[in-house]
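Q: What would the 3D arrangement of this be:
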Amino acid sequence: MEFNRDHLHDRLISLTPDSVGRYIVAYSGGCDSQVLLHALASLREHLSSPVLAVHVNHGLQEGAEQWAAHCVETCRSLNIPLETITLTLKLQRGESVEEIARNARYGAIRELMHNGDLLLTAHHLDDQAETLLLQLFRGAGLKGMAAMPEAIPFGPGRLVRPLLSFSRSQLEDYGEKHGLSWVEDESNLDPRYDRNFLRNSVMPKLLERWPSVKQTLARSASYCAEAQGEIDRIAADDLATVLNPEDNALSIEGVSALEPARQRSVLCMWIRESGFRAPNSRRINQIQSEVLGAGDDRNPVVSWDAAELRRYRGSLYLMPRLPYPDSSVELAWDGESELELPSGIGVLTKRTGHGGIDGERWRQGVLRVRFRQEGLKCRPAGRGISISLKKLFQEHGVPPWERWRTPLLFIDGELAAIGDLVVCEPFQAKSEEQGEWLVMTRQSRETAF
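A: Prediction:
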């Protein structure tokens, strides 16, 4: 079976919703995306929505500008609008160039998308077979072996791969038949990259022995996807029973009651749906053994990539990695303007109302903001005794990871207030008098408390 525009139209009808905002083609200028763009352009009279191409220049290759120029000329000849994005990637030692570039590319394209848009990529049958093998070599589970789905939610729209059932050779035949020109990526020949080694050295040997191996591997990936779909449905039901939607926290008791395999599925689904990349199996096992199994008096943390998972008072919390301010930091404050707190904590302001801190002492005193130090105590207004900050934080239900990030207000060198939680004697205003209250606006995060 040859590839043609009618086959593409059939796949789009099968994979896309009735209402589409725009068809956005991820256009690199290589053969695969060239064929997809050309075939889609020839279908415009059958489409109810406009077609747009987007080219991402990662700035990683010498010929990147020539690639971009080729894309401009092609889109001009096809009368298709082109959006070009230029990225500046910062690579750290030991990081995967491919992964960093891919994540940055998809992130940039996501920013361009509107509600209902479809992002079309030119991944094909050969890519699917290679992806399954790479996942097997990496010891992936079912989700990894399901390889690339044909359609998934993406940003405000969907990501669709309409060419997964067509081989690279079928796309090349289409390109030659229609006289298309494209850019050859020389890096595709570099055997240092796993996919290139697999594509250029391993797959030819497999095809010699098993000519239909690409179709067979793709079929296996589809079976894995079906099985993973069933697992996801069970995990979604389990997640609904253990999740507190108000603070996006999981009940430790509820998760612990599940079988270990279902625990792992729930944890991975919760992490992904919270906007983080799911950790590897070693980290998931660590969460099960060290976090779920920890005593009530323990506050373990498991970190990976940009995420942290913690437990507190019977719940699991997920959040970005939190930087902590130096305990020696001291911020001068005039008591009127907004005070930006360090380490992305947030902003400190004040409001006037009954009670709070005595207005005269507020206006006449020297205000300084510091952060938690060992041994500090406060005499909460009306209680008459000094209480440690740890005890006060516990009383107010402040999780341990937020205690070191809570600003402390000192007036003339004495502790006057603990964030927006407690006013200390002798700084409290009389209940019938107008005083000043601290207002702390915390930086928005995935998880609040």
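Q: okay, CA-based contacts and neighbour counts for the rest of this
A: Noted.
Q: Pull the distance from the longest helix anywhere in the chain to the chain's centre.
A: Longest helix in the chain by number of residues (criterion: DSSP state H): helix 213-242. Here the centre of helix 213-242 is set off from its chain's centre by 21 Å, with C-alpha atoms, centre = their mean, to the nearest Å.
Q: Now show me the structure for the sequence below, then we'll compare the two:
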Amino acid sequence: MTNNSVFSTQLEGSIASFLAAQPPQTSPIHLLLALSGGVDSIVLLHALSQLSARLPFTLSAMHIHHGLSPHADDWLSLCERVCIEKGIPFYSDKVHVNLRSGQGVEATAREARYQALEHMRQQLGAQAIVTAHHMQDQSETLLLQLMRGAGVKGLSAMSVWDAERRLFRPLLQFSKADILQQAHDLQHQWVEDESNTDISFDRNFMRQTAMPVLRERYPQLDNALARSASHMAEAQSLLDSLASQDVLACDVREEWLGQSVDIQRLRQLGDARAKNMLRYWFQQLDLRMPNTEQLQNYWQQLATVKPHRYLHLPLQGQAVQRQAYLHHYQQRLYCVGKPSALPKTPLVWQGGKSQIWGDWQVQFKVSKGRGIALARLGVNPAAITLHKRYGQGVVLSDGLELLLLARSGGESLQPDGKRPRRELKVIFQMLAIPPWQRAFYPLVNVVSSQPSHSQTLVSLASLAIDAAWRPGRNAYGLEISLQPLTTAL
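A: Model (predicted):
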């Protein structure tokens, strides 16, 4: 059997195993190949093109133009031409690489590349992004992670199938020599990135300088490192399994824009298990993993915070613009997103079921015995029936408006007619509303222009209704709730 036949047979087996492991599909699985134009991805493109005639998958390719090389346009042209020749749908995207991000050119370009690929994968409905990482890439990744002081997860390096990120790497079992031999035998055309010789980049230094020396001394280096990465992946699987049990044991609850756990139960796990659980929890919420020093700092504060002390710590989402916080409040640890502030411009209710207010969607629900009494707003029963049955807008009495606006401080309500008015901050405390949520409950005012202009605070969203504006048990009221238009976590 020729080298080409061995390569094709082994790759076909890898692809077939991946396809067989996927959930049943009503149509062939769609794969999106990350096509750089280098020899690795070009060889994989040609091989997948042939295999798509025999295996149940369809193929597209995407090239990411980083704009970092003077030859970037030529690479894009080559990728497009090869795909046209093969009849493979081709896509490209020019991304901006922020050279001042503080993460370095390699990391910043990689993040921009994967964001663009993931966006296209979702647009196409593809089941996986296919990359051309090979055995030597795996070795370099493991050693680079070791140099950075990575833990078990980092030393797991790359897996053939990363279900969380939808990344499929079918060439991890092949060496660079195998790929080059395939490319030369089949006379493929590819590009060479001139930056690959620049050893100021960590990966290039490892590839060009360190690895050749190590391979000369240890000929089986790549196979040995692949085994180590596999062992680490198994160990990480056990740690994740333990962490998932610990999350449940810590009474995880779904919260507004996130989740919470019992801080006392978290402390009872001990330092090592608690930090392992936090890492897993952050990963499940799609947050960027804090480094060892940051995680240790978080844990020291969480382990010593007093029961009634409020504490908040910033976290970073996978996308730079996404922020989240750890909050300690009333013996629970919250991990929640940070939504946009309520708009400064008030919102006037137009009588419908939903309105957009800045970065928020406001829902208006007509309910029996709850919310703001519609009778006080001059709405007759017939209008309520038409609204509930057919969604027709509710019309208030002439001269009345329902106005939503953000709090400014010092406001008060009288939710209980037998007790005096209370400041909103006292009402929040009585209802145990976490401090970080309080800015997102808008004031609801009734504005009257007859017989003279007046403005009356009647509720705090639907959290607290002034007793004079609450409907009777069998009367209808208006409940008001808000949700951010974009998920913060």
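Q: Contacts only, for the equivalent of Arg161 of structure 1 over in structure 2.
A: For Arg161 of structure 1, the aligned residue in structure 2 is Arg169 (criterion: TM-score structural alignment). Applying C-alpha atoms under 8 Å, 6 or more residues apart in numbering to Arg169 of structure 2 gives the contacts Val130, Thr131, Ala132, His133, His134, Ser159, Val160, Trp161.
Q: Narrow those to those in strands?
A: Using DSSP state E, the members of those that fall in strands are Val130, Trp161.
Q: Would you convert the contacts of Arg169 of structure 2 into CSV that also reports neighbour count and distance to Leu44 of structure 2?
A: Formatted as CSV, the contacts of Arg169 of structure 2 follow (neighbours: other C-alpha atoms under 10 Å; distance: C-alpha to C-alpha, whole Å):
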residue, neighbour count, distance to Leu44 of structure 2
Val130, 26, 9
Thr131, 22, 9
Ala132, 23, 7
His133, 22, 10
His134, 21, 11
Ser159, 16, 17
Val160, 18, 14
Trp161, 16, 16
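Q: which one of the contacts of Arg169 of structure 2 is nearest Leu238 of structure 2?
A: If you rank the contacts of Arg169 of structure 2 by distance to Leu238 of structure 2 using C-alpha to C-alpha, Ser159 comes first, at 15.6 Å.
Q: nearest residue to that closest one other than its sequence neighbours?
A: Leaving out its chain neighbours, the residue that sits closest to Ser159 of structure 2 by C-alpha to C-alpha, 6 or more residues apart in numbering is Arg169, at 7.3 Å.
Q: Give the burial count for Gly94 of structure 1, as a bare number.
A: 6 (other C-alpha atoms under 10 Å).
Q: That one pairs with which position in structure 2?
A: Match for Gly94 of structure 1 (TM-score structural alignment): Gly102.
Q: give the contact list for the equivalent of Pro300 of structure 1 over in structure 2.
A: Structural alignment (TM-score structural alignment) places Pro300 of structure 1 against Leu311 in structure 2. Counting by C-alpha under 8 Å, 6+ apart, Leu311 of structure 2 touches Val305, Leu326, His327, His328, Tyr329.
Q: can you name the two of those that are farthest apart?
A: Distance extremes for the contacts of Leu311 of structure 2: the farthest pair is Val305 and Leu326 at 12.7 Å, using C-alpha to C-alpha.
Q: and those two? which has more neighbours close in?
A: Leu326 (19 against 15).
Q: Shouldn't that one be within a strand?
A: Yes - Leu326 of structure 2: assigned to a strand according to DSSP: H, G, I helix; E, B strand; the rest coil.
Q: For the aligned partner of it in structure 1, which non-adjacent residue is spatially closest?
A: In structure 1, the residue matched to Leu326 of structure 2 (TM-score structural alignment) is Leu309. Nearest residue to Leu309 of structure 1, sequence neighbours excluded (C-alpha to C-alpha, 6+ apart): Leu318, at 4.6 Å.
Q: One more: Arg195 of structure 1?
A: Glu130 (6.9 Å).
Q: count of neighbours near the counterpart of that neighbour in structure 2?
A: Aligned by TM-score structural alignment, Glu130 of structure 1 pairs with Glu140 of structure 2. Glu140 of structure 2 has 22 neighbours, counted by other C-alpha under 10 Å.
Q: what do you get for Leu59 of structure 2?
A: Quick note: Leu59 of structure 2 (other C-alpha under 10 Å) scores 21 neighbours.
Q: do the same with Met203 of structure 1
A: Count around Met203 of structure 1 with other C-alpha under 10 Å applied: 20.
Q: aligned partner of it in structure 2?
A: Looks like Met203 of structure 1 aligns to Met211 there (TM-score structural alignment).
Q: Can you name the helix or strand that its match falls in?
A: Per DSSP states H and E, Met211 of structure 2 falls inside helix 211-217.
Q: now Pro211 of structure 1
A: Going by DSSP H and E, Pro211 of structure 1 is not in any helix or strand.
Q: sorry, back to before: how do the contacts of Leu311 of structure 2 look in structure 1, which are kept?
A: Retained contacts for the contacts of Leu311 of structure 2 in structure 1, judged by both residues aligned by TM-score structural alignment, their matches' C-alpha atoms under 8 Å, are Val305, His327, His328.
Q: re the thing from before, please report how far the residue nearest to Ser159 of structure 2 lies from Leu11 of structure 2.
A: 11 Å (C-alpha to C-alpha, to the nearest Å).
Q: Which residue ranges of the stretch 51-200 of structure 1 form helices?
A: 64-78, 97-112, 125-137, 142-145, 168-177, 194-197 (DSSP state H, counting those that start in this stretch).
Q: So for Ala225 of structure 1, which of those helices sits nearest?
A: In terms of C-alpha to C-alpha, the element of those nearest to Ala225 of structure 1 is helix 142-145, at 6.9 Å.
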